[in-house]
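Participant: No letters, just coordinates:
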């Protein structure tokens, strides 16, 4: 902090006065505010960031990119070259790469020129001049082959995130661990179907579920790259070796384990027990149950309307509340804000995992299998595909007719949710009945 605090306060007050009525030029006012920020004594990365911005505001920024700045560039940041339009150095945890961006025919194009320090600053400028002189549009097909798998994965993750897909982080982790760990710097010109299949085929027998997830992540990325014209001419990956879903372990808790789970909820903190029981009664995902808000629930109509922005399918989902679900909600305190306080998924999942181990239940018994238990029971008891899709918020198609048919099933859906809740009561009580999977076990 400045030695004279009162003097510093007077400076801020004068800046506010300038902003309110003295008519200061925006750039000068911004520079003054940033200088005042530096005077507070901020340090390290925040100080260097503000100092760089101050140089830009005062016109004192470096007129030329230097090799020293390139060497000091840290992961997650980028440097642009003021004298070479579109040329930039981008740093990630795996290294630094030169990129060139250009506007052509109303579209922005980007190519990777090379990697630093193998390609020096001078080399990047020389490559920039070549691409500029020959035209990016005429060279883009050839330049696509020089894009690395890491650069493609970065662009794919950014596109998924921009669409609001919640799965983008999981997809990125899968690609990072199974593809980029060995092939991050491999260019698209060197990629082959064999290279991609080698990332998961060794897991098919022992870990078929993991193999399936890896294949879907890689296949999804290359499908997107093809649709957005990022693949070089001549690159044909084709259909990757399949990992049949029939080989993926599909665990559904048998009645005995479901009974242990329901009776064991009393060993959890009340709010966590209520979340899991509510999830079980409604067949919803953990994120949907955790986000339940009183504004979404109509106690008079006995319905819970989950908004589209919290649903995987991006469509509103109406849950018809059973008598047991209503009783659970009526036990919760308050009628504003989140129903289950501000619990986060990680905490609830960890608490359940610890309790599950105490109860001697298998690790496969996650909260998500409660959805499978509901849908399996409905199918075993004569519920058709349409009602199962209605209960789980799935759709048999993208047509308007498919959505309309589901919306007309509120009444029968309410009956099935009530029958399921009554079934859970019987399971927990331990009556002499045959239930989920017991006849098959």
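Facilitator: Thanks, I have it. Since the model is a prediction, treat every value here as computed from it, not as a measurement. Residues are numbered from 1 along each chain as shown.
Participant: CA only for contacts and neighbour counts going forward, please
Facilitator: Will do.
Participant: Please enumerate the strands of this protein.
Facilitator: If you assign secondary structure with DSSP state E, the strands in the chain sit at 78-80, 87-92, 95-104, 107-116, 297-298, 303-306, 317-320.
Participant: Mind checking these for the one nearest to residue 287?
Facilitator: strand 303-306 (11.0 Å; CA to CA).
Participant: ok, back up a step: including distance to residue 229 and mean neighbour count, could the strands of the chain go into a markdown table?
Facilitator: As requested, those are exported to a markdown table (distance: least, CA to CA, whole Å; neighbours: other CA atoms under 10 Å):
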| stretch | distance to residue 229 | mean neighbour count |
| --- | --- | --- |
| strand 78-80 | 25 | 16 |
| strand 87-92 | 22 | 21 |
| strand 95-104 | 14 | 19 |
| strand 107-116 | 11 | 18 |
| strand 297-298 | 45 | 16 |
| strand 303-306 | 37 | 19 |
| strand 317-320 | 36 | 22 |
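Participant: Let me have those strands in a markdown table, adding distance to residue 198 as columns.
Facilitator: Formatted as a markdown table, the strands of the chain follow (distance: least, CA to CA, whole Å):
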| stretch | distance to residue 198 |
| --- | --- |
| strand 78-80 | 33 |
| strand 87-92 | 25 |
| strand 95-104 | 24 |
| strand 107-116 | 25 |
| strand 297-298 | 49 |
| strand 303-306 | 41 |
| strand 317-320 | 40 |
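Participant: let's bring in a second one:
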């Protein structure tokens, strides 16, 4: 019996999938979830096939019948309606529907949006694990078990965190495909909880004041590259993310206003960040300028001045000072500053969070706090530098940082 609009509207879900027929292969599917889905069942090349025609009531009964009639005309002409739809989408968007084609288009979109080069490289590296198995397959044919097989191949190597990030990245590709009408769903949602949860090991950091003072004295006595010593001193004084400091350029520093402005392209949250410079930080920077000030970078690499020092340079320097990876890391200076600044009770927690460039999740609160706490942060950073000088003191005397003042920067 043919369907009516009233019957479509009154269709209610049951414990099992219901298939209401309108004739000539047109069916209204009502799964237990309550959705109402138009499907066209047909045979082509001796095989039973299915074509999705949309959802009711977004696609009315009349529109679904028109789509059915159009599909039957294609069948009469010897054309598979499913393949015809795929070809039309290729012509519409100018690309194929393979997983790799869509993934590469997705990464190209991220590049146009100005995502950090390191982020793009990491995404492309993760996707390389999926290409051998999924790369040439139509994204519509890839289901959750197929994705899980790829993730398991990464898991068996003990790379649990990489497997979890790969699931997220594959999910982003699928959601992009859904948005561009080349996929109907993201199968990675069904894999939540299917992967081994990695053990999270926090980065090592010294948070006891006396022990931190010993580290500061060791840094001051560092006998390696003077620029590396300056980098460690600035990590302690300014506690940025290591990558933000390593790639810093002299043009970002305003010594008259005592401000370091980090551009959005190097910030984790893609927002520019300003750092107040204490007198001690300016002194270290002036000394460093005498060494590397002729170039653009504060910390140029040894092989080429066009690239900064590697991400391992600072950690290697800490190892050379005798601090193991379970004792101190370059990133750990942030945890040290956060702990000691909060424990002293002198500064508003929001000011500390803003200085750490931690972004408020609430959009309204973030907009309100954008310019908040600047004057307190200026005072806090000078207090922090003075406090570090006290921690460095031996026998009541403060050690002067080894740097060469420059008359003009």
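Facilitator: Arrived safely, thanks for sending. Note that the coordinates shown come from a computational prediction; the quantities given were computed from them, not determined experimentally.
Participant: ok so, going back, out of the strands of the first structure, which gets nearest to residue 348 of the first structure?
Facilitator: strand 303-306 (20.3 Å).
Participant: The closest one corresponds to what range in the second structure?
Facilitator: Using TM-score structural alignment, the residues of the second structure aligned to strand 303-306 of the first structure are 259-262.
Participant: if we can go back for a sec, and residue 264 of the first structure, which of the strands of the first structure is closest to it?
Facilitator: Of the strands of the first structure, nearest to residue 264 of the first structure by CA to CA is strand 317-320, at 25.5 Å.
Participant: From the chain's centre, how far out is that closest one? Work that out for me.
Facilitator: 24 Å (CA atoms, centre = their mean, to the nearest Å).
Participant: Tell me roughly how far it lies from the second structure on average.
Facilitator: The superposed strand 317-320 of the first structure is, by mean CA distance after the TM-score superposition for the first structure, a mean 1.2 Å from where its aligned residues fall in the second structure.
Participant: Who are the packing partners of that strand?
Facilitator: Applying 3 or more CA pairs under 8 Å, 6 or more residues apart in numbering; DSSP states H and E, one finds that strand 317-320 of the first structure makes contact with strand 303-306, helix 410-429.
Participant: hmm, try it at 10 Å
Facilitator: When contacts are defined as 3 or more CA pairs under 10 Å, 6 or more residues apart in numbering; DSSP states H and E, strand 317-320 of the first structure packs onto strand 297-298, strand 303-306, helix 385-392, helix 410-429.
Participant: Looking at the ones you listed, spot the one closest to residue 132 of the first structure.
Facilitator: So among those, strand 303-306 is nearest, using CA to CA, at 51.6 Å.
Participant: Share the number of residues neighbouring the residue nearest to residue 203 of the first structure when sequence neighbours are not counted, please.
Facilitator: Excluding the flanking residues, the one nearest residue 203 of the first structure by CA to CA, 6 or more residues apart in numbering is residue 211, at 5.4 Å. Around residue 211 of the first structure there are 23 other residues, counting by other CA atoms under 10 Å.
Participant: Kindly report the same for residue 88 of the second structure.
Facilitator: So residue 88 of the second structure, with other CA under 10 Å, has 11 neighbours.
Participant: So it versus residue 94 of the second structure, what's the distance?
Facilitator: According to CA to CA, to the nearest Å, residue 88 of the second structure and residue 94 of the second structure sit 10 Å apart.
Participant: could the helices and strands packed on strand 317-320 of the first structure go into CSV alongside distance to residue 98 of the first structure?
Facilitator: Formatted as CSV, those follow (distance: least, CA to CA, whole Å):
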stretch, distance to residue 98 of the first structure
strand 297-298, 52
strand 303-306, 45
helix 385-392, 47
helix 410-429, 56
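Participant: do you know which of those lies nearest residue 16 of the first structure?
Facilitator: strand 303-306 (45.1 Å).
Participant: ok, now which ones touch the most centrally placed residue in the second structure?
Facilitator: The centre of the second structure sits closest to residue 119, judged by CA atoms, centre = their mean, with a distance of 6.7 Å. The contact partners of residue 119 of the second structure, by CA atoms under 10 Å, 6 or more residues apart in numbering, come to 110, 111, 125, 268.
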